[in-house]
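In: fold the following, please.
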Amino acid sequence: MMDTENLGQHISKQFNQDLENIREEVLAMGGLVEEQLTKALEALNSHDIELANEVIDNDDRVNDFEINIDEACVKILAKRQPAASDLRLVSTVLKTITDLERVGDEAEKIARMAVDIAESKETSPLSGKLHYGALQHLGSLVKNMLHEALDSFARMDTESAVKVAKKDKKADDEYDAISRQLMTYMMEEPRSITQVLDFLWAARALERIGDHAHNICEYIVYLVQGQDVRHLTWDEIHRLVKTRN
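Out: Next up, the predicted model:
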């Protein structure tokens, strides 16, 4: 594991604080994105239009975080000429905030689906079929993945990152199961197509959030180990992490 004190080991002390500030901003952005996702799922579950609209309105705050952190990284690259290890940190931050911004976008999509479903004047044709339970279970899974990925980033903990990333397969499997269920029901009940599609897009958004959490875990391994692991299996990555720790 690599803690924050190690980040300045190979760099000039004059910009240690700049790097720490950026790291803290990433975690603050991550906290906001987690909150957005939690509220979007609650709005979907409770048909709370006001809460869903709050998520939609707050998406600009997520975008502002990305812009500000991006600008701070560019300044470091332009002024500090960081060494290789610190260049990896800046690169990791830039990639991570891109994924966090996209998680924010997916949370906004879920909120919009929540509004559409809540505003539907028809009795839910999915009543007794989906029960919202499968969608909420997938939501809980990917929300935990995101939280644990950010915790791994905060502690630069590669072993934890590997464990989180491996959960993406379960998220994919749950999404596939929901999709099959919805597609079958849509064929049996054509009148339900509009609402089924709302559920399907919400499930797809959750599956994508799992992918983004997975990506963040890859960036952590790259930062700490100094090796691009995008084309390795997670079992191979786990062996790499165990060997080097």
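In: going by C-alpha atoms from here, please, whenever you check contacts or count neighbours.
Out: Fine.
In: mind listing what's buried along the helix or strand containing D59?
Out: Per DSSP states H and E: D59 is located in helix 49-80. Buried residues in helix 49-80, counted by 16 or more other C-alpha atoms under 10 Å: 49, 51-56, 59, 62-63, 65-66, 69-70, 72-73, 76.
In: let's compare: structure for the following, please.
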Amino acid sequence: MPDSVHVSTQFDEDLARLRTHVLHMGGLVETQIAASIEACISGEVDRVRAIVDTDRKINDLEKAIDDDCAHIIARRQPIASDLRLILGISKIVTDLERSGDEAKKIAKGVRRIHEAGTLPKQYGIGIRHLAEAALSMVHQALDAFARMDGALALNVIRADVEVDVEFKSIIRQLITHMMEDPRTITTSIDIMAIARAIERIGDHAKNISEQVVYVVDGRDIRYDKGAIK
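Out: I've put the predicted structure just below:
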């Protein structure tokens, strides 16, 4: 086998391994988010410790993937689409790690709420609906990355608008609730923090999808609202 073919094959294997690691990290983040939301609804606060432990694994994966990206750039000196892929991955894992951080915030908020009482039913329904929308965004963003599907990535970006609307609705309800009954202020603030964390998870899924579009099409659409209509 000629040296150039051997090097090319090894490079392809490096990139394939890098993508696999990103998807593994994404799977851990999805699981972590789902577990934190389930704990929020069910009140099973014993799940919180497992969520925090998973966060450590996610942090370790981010560091390892970043190191791999740096080493591949140094060794292979990629260009064009290969370079876009590596740069995109470097940003995607940052958003995945931050999504994991938000899941940890949700878990800690859940523990505070359920130690003080229970999550009011009307907010439990709203939080679950918001969380399902955000978690769907994360799943589809990772699917778009796995398939290098720019069209699906654009759909995820559009879905962020609905998550933002739901989040604002929950916040308005909580503010009204606190004004009507000041005794609910502490719990309401914790619910606000959980809702904000879920909304931020949606934002990170949108960011991941923007990187997928960049990798696939070479377009930076982060500040181009017209590109997602």
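In: and the helix holding D59 of structure 1, which stretch of structure 2?
Out: Aligning helix 49-80 of structure 1 against structure 2 (TM-score structural alignment) gives residues 45-76.
In: apart from its chain neighbours, what residue comes closest to I51 of structure 2?
Out: Distances taken as C-alpha to C-alpha, 6 or more residues apart in numbering put Q32 closest to I51 of structure 2, at 5.8 Å, once the chain neighbours are dropped.
In: tell me the contacts of the counterpart of A134 of structure 1 in structure 2?
Out: Matched to structure 2 by TM-score structural alignment, A134 of structure 1 sits across from G126. Residues in contact with G126 of structure 2 (C-alpha atoms under 8 Å, 6 or more residues apart in numbering) are I170.
In: from E108 of structure 1, how far out is the equivalent of the residue nearest to I51 of structure 2 over in structure 1?
Out: Residue pairing (TM-score structural alignment): Q32 of structure 2 is matched to Q36 of structure 1. Distance of Q36 of structure 1 to E108 of structure 1, given as C-alpha to C-alpha, to the nearest Å: 8 Å.
In: please enumerate the shared neighbours of these two.
Out: V55.
In: chain center to the helix or strand containing A151 of structure 2, what's the gap?
Out: Element membership for A151 of structure 2 (DSSP H and E) is helix 150-180. Using C-alpha atoms, centre = their mean, to the nearest Å, the distance from the centre of helix 150-180 of structure 2 to the centre of the chain it belongs to is 15 Å.
In: so whichever helix or strand comes after it corresponds to what in structure 1?
Out: Per DSSP H and E, helix 150-180 of structure 2 leads on to helix 185-217 as the next helix or strand towards the C-terminus. Aligned by TM-score structural alignment, helix 185-217 of structure 2 falls on residues 193-225 of structure 1.
In: name the residues of that stretch that come out as buried.
Out: Buried-residue list, stretch 193-225 of structure 1, by 16+ other C-alpha under 10 Å: 193, 195-225.
In: that older thread, buried residues, whichever helix or strand comes after the helix holding D59 of structure 1. List them.
Out: Where DSSP H and E defines the elements, the next helix or strand beyond helix 49-80 of structure 1 is helix 84-119. In terms of neighbour count (16+ other C-alpha under 10 Å), helix 84-119 of structure 1 has its buried residues at 85-94, 96-118.
In: once aligned to structure 2, how far is helix 84-119 of structure 1 on average?
Out: Helix 84-119 of structure 1, aligned to structure 2 and superposed, deviates on average by 0.6 Å (mean C-alpha distance after the TM-score superposition for structure 1).
In: distance from that helix to the middle of the chain?
Out: 6 Å.
In: so who does V22 of structure 2 touch?
Out: Per C-alpha under 8 Å, 6+ apart, neighbours of V22 of structure 2: I65, I89, V93.
In: for H139 of structure 2, see how far away the second one is.
Out: Distance from I89 of structure 2 to H139 of structure 2, counting by C-alpha to C-alpha: 16 Å.
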